[in-house]
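Visitor: sequence plus the predicted model coming up.
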Amino acid sequence: MNILIWNCRGAMKPLFRKTVMDLVAWHSPIIMVIMETRLSGARAMEIIETLPFDGVEVTDTIGYARGIWLLWSSNAVHVDILATTEQEIHAIIRVRSQSLNWLISAIYGSPRFTERCVLWENLKMLANIHDLPWAFMGDFNEVLSEEEKSGGNPVCMRRVRAIKECIDACPVMDLGFSGPKYTWSNKRETGDLI
């Protein structure tokens, strides 16, 4: 089962729909998580209706920031939404072709540490309630070590401890990634990615 995660940084960009359609054509995802859409409400639904998914859960944005869209093909999976906040969508996924149930958490962590701490507490609470196989995915807006970043401010150990406590309380492990190690540029040149 293919799951695709994309940090689009704005669903209003001119090539947004074309990019989604290309990603779907290349990867055939059954579930797609689009983060940092910067769009919610009626305008988000207008765009989502043009995409090749018939299941949807959308978080509220804060002004023109954040936003998570969880999209799925309901002929392949049944999705029970458990909770949605500005930083997270939690759902139980039931694969229709198998007797397989699992938990998904689509995350776009706040840039503010105090708000991320609320997210960490929500994840710990969910870990105490469910014992299903669980995947959390997305952008946590946090690093676990100095090796996960290049340049910028030094790693804050208080913030590292907070996310590590969350990970330790939840039965998860880091599956790694594919693609460039550093992806955030803040509109800087490629060599300045951090």
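Guide: Ah, there it is. Numbers count the residues shown, from 1 in each chain.

Visitor: okay, CA-based contacts and neighbour counts for the rest of this
Guide: Will do.

Visitor: which stretches of this structure form helices?
Guide: For the chain, the helices defined by DSSP state H cover 16-27, 41-48, 113-129, 157-169.

Visitor: adding mean neighbour count and distance to residue 72, write those helices out as a markdown table.
Guide: Putting those into a markdown table (neighbours: other C-alpha atoms under 10 Å; distance: least, C-alpha to C-alpha, whole Å) gives the following:
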| stretch | mean neighbour count | distance to residue 72 |
| --- | --- | --- |
| helix 16-27 | 14 | 11 |
| helix 41-48 | 14 | 11 |
| helix 113-129 | 16 | 22 |
| helix 157-169 | 15 | 26 |
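
Visitor: now distance to residue 77 too, for those helices, in a markdown table please.
Guide: Converted to a markdown table, the helices of the chain look like this (distance: least, C-alpha to C-alpha, whole Å):
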| stretch | distance to residue 77 |
| --- | --- |
| helix 16-27 | 16 |
| helix 41-48 | 18 |
| helix 113-129 | 21 |
| helix 157-169 | 27 |
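
Visitor: ok, second structure coming up, stack it against the first:
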Amino acid sequence: MRFFNGIEVSAEGSRGGLSLGWNGSHLVRLKSFSKNHIDVEVQEDESKPRWRFTGFYGATDFRNKGETWALLPRLGENNSLPWMVGGDFNEILYTNEKK
């Protein structure tokens, strides 16, 4: 993928796995990870403020969706940094789930 730096969460079996990659000398500190997220603090250089990024992958199984959605508020607790969350939330997987 041509990234010089990165964090990887291994797949469980033959499915899943997460990766967060970046170039440059940004200071990235891993806060936490699971099969559904990678949470980091970023400081692009010493003169710029820190901010937070969470890469998120929502459960594809309907039975586990509530669990992954409950993860976001827990990650947001006690956070004072600007925070960006991105990824694949898998909120709608099939047309019959649309309202």
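Guide: The structure has been received and is ready for your questions. Since this is a predicted model, take the numbers as computed values, not measurements.

Visitor: corresponding residue for residue 62 of structure 2 in structure 1?
Guide: Correspondence of residue 62 of structure 2 to structure 1, assessed by TM-score structural alignment: residue 113.

Visitor: residue contacts, that match?
Guide: Residue 113 of structure 1 sits next to residue 159 when contact means C-alpha atoms under 8 Å, 6 or more residues apart in numbering.

Visitor: I'd like to know how far it sits from residue 159 of structure 1.
Guide: 7 Å (C-alpha to C-alpha, to the nearest Å).

Visitor: at which residues are the strands of structure 2 located?
Guide: For structure 2, the strands defined by DSSP state E occupy 5-9, 18-22, 27-34, 37-43, 51-57, 83-88.

Visitor: quick one: the third one to strand 5-9, angle?
Guide: It stands for strand 27-34 of structure 2. With axes from the mean of the first three to the mean of the last three C-alpha atoms, to 10 degrees as the basis, strand 27-34 of structure 2 and strand 5-9 are set at 10 degrees to each other.

Visitor: now strand 27-34 of structure 2, how far from the chain's geometric center?
Guide: Relative to its parent chain, strand 27-34 of structure 2 has a centroid offset of 10 Å by C-alpha atoms, centre = their mean, to the nearest Å.

Visitor: and for the last one?
Guide: The gap between the average C-alpha position of strand 83-88 of structure 2 and the chain average comes to 6 Å, counting by C-alpha atoms, centre = their mean.

Visitor: for the fifth one, same thing?
Guide: Here strand 51-57 of structure 2 shows a centroid-to-chain-centroid distance of 4 Å under the convention C-alpha atoms, centre = their mean.

Visitor: dump the strands of structure 2 to a markdown table, plus distance to residue 75 of structure 2 and mean neighbour count.
Guide: Output for those, formatted as a markdown table (distance: least, C-alpha to C-alpha, whole Å; neighbours: other C-alpha atoms under 10 Å):
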| stretch | distance to residue 75 of structure 2 | mean neighbour count |
| --- | --- | --- |
| strand 5-9 | 17 | 13 |
| strand 18-22 | 17 | 14 |
| strand 27-34 | 9 | 14 |
| strand 37-43 | 8 | 20 |
| strand 51-57 | 9 | 20 |
| strand 83-88 | 10 | 12 |
